[in-house]
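Trainee: Dropping the sequence and predicted coords here.
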Amino acid sequence: MGRERVAVLLPAYDEEGAIAKVVGDFRAALPDAAIYVYDNNSRDGTIEAARAAGAIVRTEPQQGKGHVVRRMFADIDADIFILCDADDTYEAAAAPAMAARLRDENLDLITGVRISDQKEAYRPGHRFGNRMLTGMVRMIFGDRAKDMLSGYRVMSRRFVKSFPALSRGFEIETELTVHALELQLPMADHDTAYSERAEGTESKLSTFRDGARIGAKILTLVKDERPLPFFSLVALGLVLLALIIATPRLIEFLNTGLFPFVGTAVLATGLVMVGVISLATGLILSTVTQGRREMKRLAYLRHAAPGDDQ
């Protein structure tokens, strides 16, 4: 890997049954990398097992993967960052090729696209949810992500140090993808094997609960990153609702000349006014969003590309 400093980041919660193997696999794949395990309030022997395996062990008391990733990105400095779930489902042996590709092609984000024919490894509910949520992001933010919810990422320093990391839980993967798409950063996908979890460990991801949270995060990101389209749709919906309410009364007025529906008129007028305010809000926030995007871009440009001489 040349002179680049490589850091492997492993968020861990109750991974005693897998963490030693994961650390060992990454040590074998990347002998010169610094391997960090950030424990997130494990109730088993994860910390002891990770330390015995030779990892640098730190803790993050705020529960949730988003909190752990935010702490990792703030604490650790490297040229290439490899973020991977510590449950022994991802292919550590793919890391050197992914890191080399990041450097050689001057990329900022490589996502490990999960390839598996094991039903238990990639459950149908998770597979469907991933496709649906990834499809939403592709449609709204750009068609450059195949596996948005993958927990295996290789990132440049300039990507990590410009990433705001605002999520608290598993929504962090969505935020990582949208950050790259919104700044139009060079990114790629890399197929990696995906296998069943290690015996004695269990998935922390709930199909419905976390799926709902990720969906809500996508909606929030649309509001924050695309405020004009978002609030324009709200405005359009309010105006259409006002027309639906007012049209029957207007027809009746034209037929009879009577209009004893003052309440309806006030409601419809109010809806139109709120719609106009919503549109104005979108226009104002689009300017604010552009300023935020420029600030993130400037933070990104402060750091050298992965392939540049260090």
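Mentor: That came through, no problem. Numbers count the residues shown, from 1 in each chain.

Trainee: going forward, measure contacts between C-alpha atoms and count neighbours the same way
Mentor: Noted.

Trainee: and Ser278, which of the three is it?
Mentor: Using DSSP: H, G, I helix; E, B strand; the rest coil, the structure places Ser278 in helix.

Trainee: which ones are touching it?
Mentor: 231-232, 234-235 (Cα atoms under 8 Å, 6 or more residues apart in numbering).

Trainee: Next: Ala94.
Mentor: Counting by Cα under 8 Å, 6+ apart, Ala94 has contacts Thr192.

Trainee: quick one on the thing from earlier: can you put the contacts of Ser278 in TSV and add secondary structure and neighbour count?
Mentor: Formatted as TSV, these follow (DSSP: H, G, I helix; E, B strand; the rest coil; neighbours: other Cα atoms under 10 Å):
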residue	secondary structure	neighbour count
Phe231	helix	24
Ser232	helix	19
Val234	helix	18
Ala235	helix	24
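
Trainee: And here is the other one:
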Amino acid sequence: MELTILLPTLNEAGNVSSLIAEAKDVVSPIVPQFEILVIDGGSRDGTVEEARRAGARVRTVEGLSYGRSLREGFSQAEGRLILTLDADLSHPIRIFPLMWEAMRGSGAQMVIASRYVAGGRVERPFFRDLLSRTLNKISSSLLDIPLNDLSSGFRLYEKKALDSVTTRAVNFDIQEELITQFANRGYKIMEVPGAYGPRHEGMSKANVLLFAFSYLKTLSRMWWQRRTKI
């Protein structure tokens, strides 16, 4: 199989079926053979049932955090490439063709839909945007990785490359950990213009202060890994 679309979910019943339908419309003309894999952390609102009705393969593991959900999805994915994005419709799946062409044309092992390159777009509260931009600039400088958006979760990966790295981050800080691991192995990482908008239905599960703390904690560990190339 060529592609797995990986969606970590927790109480996304109001969004997941719409996203799956849109993903099929966007992806099927480009990639004939793909699967949609939902890793659910124990939803109580019918997310699992909605996802299955929409045609996704669903695996439920109670209490999974975001980082653990990604790791579970990476291990379960059958595609040669893996696309990750948020299940709340904040990442526009219509950008996928640009990511697909960038990977095919460059030989990259990771393509990031970046909010902070020319042509990128962000729609969210000022404080959250400022915090994200600041953390990304600090991370890029300290880790000596010349990327603009190390925390975007809208990515296309080569599964073979993913299988060669080891992560332990629990929360959203897995994004910078994956980039560090790829950079340490000399893998090529590309950015294309991406976008991030407000969720369509439901409540966000992201705790901004917890995210910042986890991010900075992981950053110190990644800084050491970059120095030692572990």
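Mentor: Yes, it's here. Source: prediction; values computed, not measured.

Trainee: Now the TM-score, please.
Mentor: Counting by TM-score structural alignment, normalised by the length of structure 2, the TM-score of this superposition works out to 0.90. Behind it: 222 aligned residues with a Cα RMSD of 1.7 Å.

Trainee: what's the matching residue for Glu22 of structure 2 over in structure 1?
Mentor: Under the alignment (TM-score structural alignment), Glu22 of structure 2 pairs with Asp25 of structure 1.

Trainee: any idea what sits nearest that match, other than its immediate chain neighbours?
Mentor: Nearest residue to Asp25 of structure 1 in three dimensions, chain neighbours excluded: Ala92, at 5.9 Å (Cα to Cα, 6 or more residues apart in numbering).

Trainee: Would you confirm that that neighbour contacts Ala29?
Mentor: Yes. Here Ala92 of structure 1 reaches Ala29: they are 6.6 Å apart, a contact under Cα atoms under 8 Å.

Trainee: who's more crowded, those two?
Mentor: Between Ala92 of structure 1 and Ala29, counting by other Cα atoms under 10 Å, Ala92 is the more crowded of the two (22 against 17).

Trainee: ok, now how distant is that one from Phe73 of structure 1?
Mentor: 20 Å (Cα to Cα, to the nearest Å).

Trainee: Arg168 of structure 1 now?
Mentor: From Arg168 of structure 1 to Phe73 of structure 1 the distance is 14 Å (Cα to Cα).

Trainee: what's the answer for His67 of structure 1, then?
Mentor: 10 Å.

Trainee: Would you mind listing the outside residues contacting stretch 266-274 of structure 1?
Mentor: With Cα under 8 Å, 6+ apart as the criterion, stretch 266-274 of structure 1 contacts 235, 238-239, 241-243, 245-246.

Trainee: Buried ones only from these, please, as a ChimeraX command.
Mentor: Buried members of these, defined by 16 or more other Cα atoms under 10 Å, are picked up in ChimeraX with:
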select :235,238,239,242,243,245,246
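
Trainee: count of residues packed around Ala145 of structure 1?
Mentor: Close neighbours of Ala145 of structure 1, defined as other Cα under 10 Å, add up to 22.

Trainee: Could you look up the SS state of the aligned partner of it in structure 2?
Mentor: Residue pairing (TM-score structural alignment): Ala145 of structure 1 is matched to Leu147 of structure 2. Leu147 of structure 2 carries the three-state label coil when classified by three-state DSSP.

Trainee: Equivalent analysis for Arg153 of structure 1, please.
Mentor: Assignment for Arg153 of structure 1 (three-state DSSP): strand.

Trainee: Verify the contact between it and Thr111 for me.
Mentor: Yes. With contact taken as Cα under 8 Å, Arg153 of structure 1 and Thr111 are classed as touching, separated by 4.8 Å.

Trainee: distance of Ile138 of structure 2 from Asp149 of structure 2?
Mentor: In terms of Cα to Cα, Ile138 of structure 2 sits 11 Å off from Asp149 of structure 2.

Trainee: out of these two, which sits in the busier spot?
Mentor: Asp149 (24 against 13).

Trainee: Now the more buried one. Nearest residue, chain neighbours left out?
Mentor: Ser114 (5.5 Å).

Trainee: How about the contacts made by the one you found?
Mentor: Residues in contact with Ser114 of structure 2 (Cα under 8 Å, 6+ apart) are 120, 148-149, 152, 154, 191-195.

Trainee: if we go to 7 Å?
Mentor: Shown in contact with Ser114 of structure 2 (Cα atoms under 7 Å, 6 or more residues apart in numbering): 120, 149, 152, 191-194.

Trainee: okay if I get these as a markdown table plus secondary structure and distance to Leu85 of structure 2?
Mentor: Formatted as a markdown table, these follow (DSSP: H, G, I helix; E, B strand; the rest coil; distance: Cα to Cα, whole Å):
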| residue | secondary structure | distance to Leu85 of structure 2 |
| --- | --- | --- |
| Gly120 | coil | 16 |
| Asp149 | coil | 14 |
| Ser152 | coil | 9 |
| Glu191 | strand | 15 |
| Val192 | strand | 15 |
| Pro193 | strand | 15 |
| Gly194 | coil | 11 |
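
Trainee: circling back to that earlier point, what about the match of Glu22 of structure 2, how many neighbours?
Mentor: 16.

Trainee: Helices of the stretch 1-150 of structure 1, start to end?
Mentor: Secondary structure of the stretch 1-150 of structure 1 by DSSP state H, counting those that start in this stretch: the helices cover 19-29, 46-52, 65-75, 95-104, 124-141.

Trainee: how big is the angle separating the fourth one from helix 19-29?
Mentor: An angle of 50 degrees separates the directions of helix 95-104 of structure 1 and helix 19-29 when computed by axes from the mean of the first three to the mean of the last three Cα atoms, to 10 degrees.

Trainee: In helix 95-104 of structure 1, which residues are buried?
Mentor: 95-96, 98-103.

Trainee: Assign Thr201 of structure 1 to helix, strand or coil.
Mentor: coil.
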